[in-house]
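Q: Sequence first, then the predicted structure, then my questions.
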Amino acid sequence: MSVPRNVRTTFGFYPPENNPAAWQADLETFRNALERAFPDGTLERRVDPLRGVDVLDFDIEVAPEIWITGTAAMPTPDYAYITLGNVTADEAATFAQWLRDSYVPSPAVVRFISSAAMTNGQETPSPLPATGDSSEIEAALRAHLTAAGIE
């Protein structure tokens, strides 16, 4: 049995294309949710110099001794995205399960894509599995990377 490579990449999470307001999100509610779920995290609001919109940078411990860094941008009520930088599929899966099961209003409203796949020409986010634990989400993230020729 071979062990999958632990490729580090950026994963982005998005609401459904046909319903960008599905998350019913803004930076303040997202910040509050992160503070409750990950009390030891560091959260910092700033203005993105490239886009001129407010974003929330975060550094949180999603599992014992597993820290991830991300940015959330929710500049208007009908648009949102969250990126996790320099993460493996298993690290991203742990966060994605929290996002899907504890933050968004429905488990069927999260899509994802990786920067590694985008570099290879893939531009359309895939739906996150609506059910299952983090290992099932990890399998979907790894399949995504494999399909893009990354893993």
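A: That came through fine.
Q: drop to CA atoms for contacts and neighbour counts, all remaining ones
A: Noted.
Q: Let me see the ranges of the helices in this structure.
A: Listed in chain order, the helices of the chain (DSSP state H) span 27-37, 89-98, 115-119, 134-147.
Q: Tell me which of these sits most buried.
A: Of all the helices of the chain, helix 89-98 carries the top mean neighbour count, a mean of 22, counting by mean count of other Cα atoms under 10 Å.
Q: From the chain's centroid, how far away is that helix?
A: 8 Å (Cα atoms, centre = their mean, to the nearest Å).
Q: between it and helix 134-147, how big is the angle?
A: Calculated by axes from the mean of the first three to the mean of the last three Cα atoms, to 10 degrees, helix 89-98 forms an angle of 130 degrees with helix 134-147.
Q: Take this one as well and set it beside the first:
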Amino acid sequence: MTSDNPIRTRFSFAPPVDDALAWNLRLDVLAQAIEEAFPGAWTKAEGRLGPRPSEALSFEIQAVGDAWVEGTATSPIEGAGAVVVDATVQEASVFARWLRDSFIPSPDLIEFSSEFAMNRGDFSTWQLPRTGPAEDIVAALQAHIDAALRL
């Protein structure tokens, strides 16, 4: 159910809860990969972020048309993850597809959720489609938002 006024939210992408170290994420490698994959991308190592020991990387990529999306990736001791901030499903899908197809060791290692769903009481994670074009990822992200709207 897309609309003329799409919902903007924070989408989080992470390895499966039962295999939190599956990505083997190194933020310096992620920064280099983002800069190579997205012309004009900006990355910055942030050092420690939050109350637990973790390293962080801020980034900004061009997503759809003239839209740019900001994000953060963390590599805490017990796992890793990446977040895109204030993004539509179309904008978030650009990063998610690149993450799935070009960076993460296996496409079945990406789960996602959104701040929008969590704010409505849904703390479940959804599996990113393992294959398929960007439209399949857009559809999965939109189905997630639509399910949260029904809560």
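A: Arrived safely. Keep in mind that what you see is a predicted model, and the values were worked out from it rather than measured.
Q: Can you give me the TM-score here?
A: The TM-score (TM-score structural alignment, normalised by the length of structure 1) is 0.90; 148 aligned residues with a Cα RMSD of 1.7 Å.
Q: ok, back up a step: how about the helices of structure 1 in a markdown table, adding distance to Y79 of structure 1?
A: Formatted as a markdown table, the helices of structure 1 follow (distance: least, Cα to Cα, whole Å):
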| stretch | distance to Y79 of structure 1 |
| --- | --- |
| helix 27-37 | 11 |
| helix 89-98 | 18 |
| helix 115-119 | 19 |
| helix 134-147 | 23 |
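Q: Relative to T9 of structure 1, which of those helices is closest?
A: Smallest distance to T9 of structure 1 across the helices of structure 1 (Cα to Cα): 6.1 Å, for helix 115-119.
Q: Quick one: average offset of that closest one versus structure 2, please.
A: Its matched residues in structure 2 lie on average 0.3 Å from helix 115-119 of structure 1 after superposition (mean Cα distance after the TM-score superposition for structure 1).
Q: Determine how far that helix lies from the middle of the whole chain.
A: Using Cα atoms, centre = their mean, the mean C-alpha position of helix 115-119 of structure 1 is found 15 Å from that of the whole chain.
Q: now the strands for structure 2?
A: Under the criterion DSSP state E, strands of structure 2 are mapped to 9-14, 42-48, 54-62, 68-76, 81-87, 111-114, 126-127.
Q: And the contacts of the first one?
A: Residues external to strand 9-14 of structure 2 that are found in contact with it (Cα atoms under 8 Å, 6 or more residues apart in numbering): 20, 80-88, 92, 96, 109-116.
Q: same check, this time on the fourth one
A: Residues outside strand 68-76 of structure 2 that contact it (Cα under 8 Å, 6+ apart) are 25-27, 52-63, 80-87, 91-92.
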